[in-house]
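*Asks:* How does the following fold in three dimensions:
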Amino acid sequence: MPKISLKGLQMPESPIRKLVPYAEIAKKKGHNVYHLNIGQPDIKTPQVALDAVKNANIEVLEYSHSAGFDSYREKLSSYYKNQNLPIDKQDIIITTGGSEALLFALGSTMDSDDEVIIPEPFYANYNGFAVASGVKVVPVISSIETGFALPPIEDFEKLITSKTKAILICNPGNPTGYLYSEDEINQLAKIVKKHDLFLIADEVYREFTYDGFKHNSIMTVDGLENHAIMIDSVSKRFSMCGARIGCIVSKNREVMTAAMKFAQARLSPPTYAQIASEAALDTPQSYFDEVITEYKERRDILIAELNKIEGVQVATPKGAFYCIAKLPIKDANNFAQWLLETYDLDGETIMVAPAAGFYSSPNVGLDEVRIAYVLKKEALVRSVEILKEALIAYNKL
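*Replies:* Down below sits the predicted model:
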């Protein structure tokens, strides 16, 4: 029998989606499953985006330009400038989700066996993207004790080798909800300039910041133009995960020329989704104000309820809509599967994402889970109630 590739063997399972079969079994038993495992917002997609697709008068569904609609990139540039980001149309290539933008960024800047340093825990698919690109992830560990703040720059410096090509961050962070300060961004800018590296920032949660904290984009740092590569997406901003539209952004012409070759190789981003995404830029500020208020309330309730459970440790997120919770257990993978396969509280259970999959260091995060607070407040309260009782039952086994 022919053998599959080494890449295929090394490709990691998604900690977010790998337990789906068990959730399906739980539902077939008649159990209600609260999905805390995936960042799928329940916020309504802006009507202006949905109407744009419904009203599109298209007789032939053609390819678009490989860089995406010219009109969309122009409008996106205006959006960024309104956010005080100096981004022009030529700095943008539209991609099929932020995922493709990350693949373009890795493919345009790294060769096989090159290295990218990433503070962990990090978005689990960074591991998958690295494997697909033949790139080695070099982790620098941040801890729940510091709220997952940026590790000391000295820790980064120790890891830089001749193979190091970039530092990759997610800001605000998935899965931690950590928001990098201006000082932390400037520290990263200084080190990438010193060692002539790229700084890739996944900024898809830019709008989701709380408690008066502001987002600090790498695109605003003077002197970083040739180093900065920004990844963005409409998925979370407009609650349009299924649109699969994102973009790669950089002032570095060589990077964008290389990225365009990858864009041409996949032909073009999807037409209807671009129509929706372009229209979504007309969404009024009131939409975001309401969404931010709702998520902050959800965060506050979730963190307050988690802190009531003996033995649970959780850092308060400053952005995005995730948190990492450290549980009084040894194996979160086993616990998460047991929740779906065996446990229910009055016919209900929860689905969480084991956090070990958000690390590349072995045997780290084994007692942690990621929780997405994308459910309504009453559902979050009920979910934590189930978690509390489940921990008691599980630790008696």
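
*Asks:* C-alpha from now on. contacts and neighbour counts both.
*Replies:* Will do.

*Asks:* all helices of the chain, in order?
*Replies:* Per DSSP state H, the chain carries helices over the ranges 6-10, 20-28, 47-54, 70-82, 97-109, 125-133, 153-159, 182-194, 253-265, 271-280, 285-306, 332-341, 377-396.

*Asks:* Turn those into TSV, including mean neighbour count and distance to Thr316.
*Replies:* Converted to TSV, the helices of the chain look like this (neighbours: other CA atoms under 10 Å; distance: least, CA to CA, whole Å):
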stretch	mean neighbour count	distance to Thr316
helix 6-10	11	33
helix 20-28	16	27
helix 47-54	16	32
helix 70-82	16	28
helix 97-109	23	25
helix 125-133	20	23
helix 153-159	13	23
helix 182-194	16	18
helix 253-265	17	36
helix 271-280	22	30
helix 285-306	17	7
helix 332-341	20	20
helix 377-396	16	16
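
*Asks:* Any chance of a markdown table for those, columns distance to Tyr322?
*Replies:* What follows is the helices of the chain, written out as a markdown table (distance: least, CA to CA, whole Å):
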| stretch | distance to Tyr322 |
| --- | --- |
| helix 6-10 | 27 |
| helix 20-28 | 19 |
| helix 47-54 | 26 |
| helix 70-82 | 25 |
| helix 97-109 | 18 |
| helix 125-133 | 16 |
| helix 153-159 | 25 |
| helix 182-194 | 21 |
| helix 253-265 | 30 |
| helix 271-280 | 24 |
| helix 285-306 | 8 |
| helix 332-341 | 17 |
| helix 377-396 | 12 |
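
*Asks:* Also this sequence, please, to line up against the first:
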Amino acid sequence: MPTISKKGRLMPESPIRKLVPFAEQAKKDGKHIYHLNIGQPDIKTPEVALQAVKDNTVEILSYSRSEGSETYRTKLAAYYKKHDIVVKPEDIVVTTGASEALLFLFSSIMDPGDEVIISEPFYANYIAFSTATGVNVVPAICDIDDNFALPSIETFEKLITPKTKSILICNPGNPTGYLYSKQEIKQLAALAKKHDLFLIADEVYREFVYDGETHYSILQLEDMDEHTILIDSVSKRYSMCGARVGCLVSRNKVVLQTVLKYAQARLSPPTFAQIASEAALDTPQSYFDDVIAEYVDRRDTLIKELQHIEGVKVGSPKGAFYCIVELPIKNSDDFAQWLLEHFDIDGETVMIAPAGGFYSTPGLGLNQVRIAYVLNKESLIKAVNIIKEALKVYKD
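*Replies:* The predicted structure is shown next:
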């Protein structure tokens, strides 16, 4: 029979979604599942976004411009200005989620065999994007004992080779919740400029920053216009994961012109979703204040409950809504599947994301899981108790 491509064979399964068949079977068996595996908030989407679609009188659902509608990009530029990021509408290319923005960007700035340095653990799909484009990921390894702090700049510099083209960070981080300081961002910028690299920041969790900390964007840097590229999305900010609208923002005109060619090849981002996303920009600050307070409460509850389990180690996130948890087990893939297939308390079990898929270094993260605290406090407490009781029974 015909064979599939080498890239197809190398494309990794999603550590977040690969357990779905086992979860579906558990549900068919009558079990209730607490989903801690995926960053799908239970927070309601702003009504203004949903109403914009309901009230729209469009008669022909036509293509938008390949770079996104001008009215949406104009409002996006105004949104960024409120966050001390000064860009023009023409500095923005609207994409089908942040995922498409990263795929377009990897293809635009790197050739097969080129390298991107990423602090590890990182969002699992970065590996998929690099595989799809033939780019090699070079990890800068972070440690749970340091709360996944950014490795030293000296560590980053040692990883740079003639093949290195870019440095990619997620700020705040998925899966760790780590928040990069202004000083760290400036150190990375100086390194990127010294070695003539691109500095890419995935900032989709910008609004979700806790404990009085503030978010510092790479587009707030001075004299870095040719080097900095921001990736963004409405998915988490407005609890609009299904809209699939993101964007790429840069003042580097050559990068934007190249990305636009890929955008033209896929014609346009989704029209109705752009209408909803444009309306969502009118969401009042009170919405975010309430959401942040809720996530802080959930984070504190989750960490407190996890710390009651013997042998468990947990990072302390400063942003986003994830944390990495180290369990007294050898293989979190097996444990996560076992939870769905063989364990429940009164018909309830938990779905978690094995953390090995968030590492590119073989052997790392095998005893860790990522937990998304996107459920209410009562559900989080029940879910952690299930994990606690499961660990008493589970055998590697």
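
*Asks:* Fetch the TM-score of the aligned pair.
*Replies:* Overlay of the two chains. TM-score (TM-score structural alignment, normalised by the length of the second structure): 0.99; 396 aligned residues with a CA RMSD of 0.7 Å.

*Asks:* hang on, the earlier thing: of all the helices of the first structure, which one comes closest to Pro41 of the first structure?
*Replies:* With CA to CA as the measure, helix 285-306 is the member of the helices of the first structure nearest Pro41 of the first structure (9.9 Å).

*Asks:* Now the spatially most central residue of the second structure: closest residue in space that isn't a chain neighbour?
*Replies:* Nearest to the mean C-alpha position of the second structure, by CA atoms, centre = their mean, lies Asn174 at 4.9 Å. Spatial nearest neighbour of Asn174 of the second structure, excluding adjacent residues (CA to CA, 6 or more residues apart in numbering): Tyr123 at 5.4 Å.

*Asks:* okay, now that neighbour: neighbour count?
*Replies:* Tyr123 of the second structure: 20 surrounding residues under other CA atoms under 10 Å.

*Asks:* re the thing from before, quick check: which of the helices of the first structure is nearest to Leu36 of the first structure?
*Replies:* helix 377-396 (8.3 Å).

*Asks:* So what angle separates the directions of the closest one and helix 285-306?
*Replies:* For helix 377-396 of the first structure against helix 285-306, the angle by axes from the mean of the first three to the mean of the last three CA atoms, to 10 degrees is 30 degrees.

*Asks:* before we move on, back to that, contacting residues around the residue nearest to Asn174 of the second structure?
*Replies:* Counting by CA atoms under 8 Å, 6 or more residues apart in numbering, Tyr123 of the second structure touches 170, 174-175, 358.

*Asks:* ok, these in the first structure, which still hold?
*Replies:* Checked against the first structure using both residues aligned by TM-score structural alignment, their matches' CA atoms under 8 Å, the contacts of Tyr123 of the second structure keep these contacts: 170, 174-175, 358.

*Asks:* Can I get those in CSV including distance to Asp223 of the second structure?
*Replies:* Below are these laid out as CSV (distance: CA to CA, whole Å):
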residue, distance to Asp223 of the second structure
Cys170, 21
Asn174, 28
Pro175, 30
Phe358, 33
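
*Asks:* hmm, back to that, quick one: residues contacting the aligned partner of the residue nearest to the centre of the second structure in the first structure.
*Replies:* Aligned counterpart of Asn174 of the second structure in the first structure: Asn174 (TM-score structural alignment). Contact analysis of Asn174 of the first structure by CA under 8 Å, 6+ apart lists 122-123, 320, 322.
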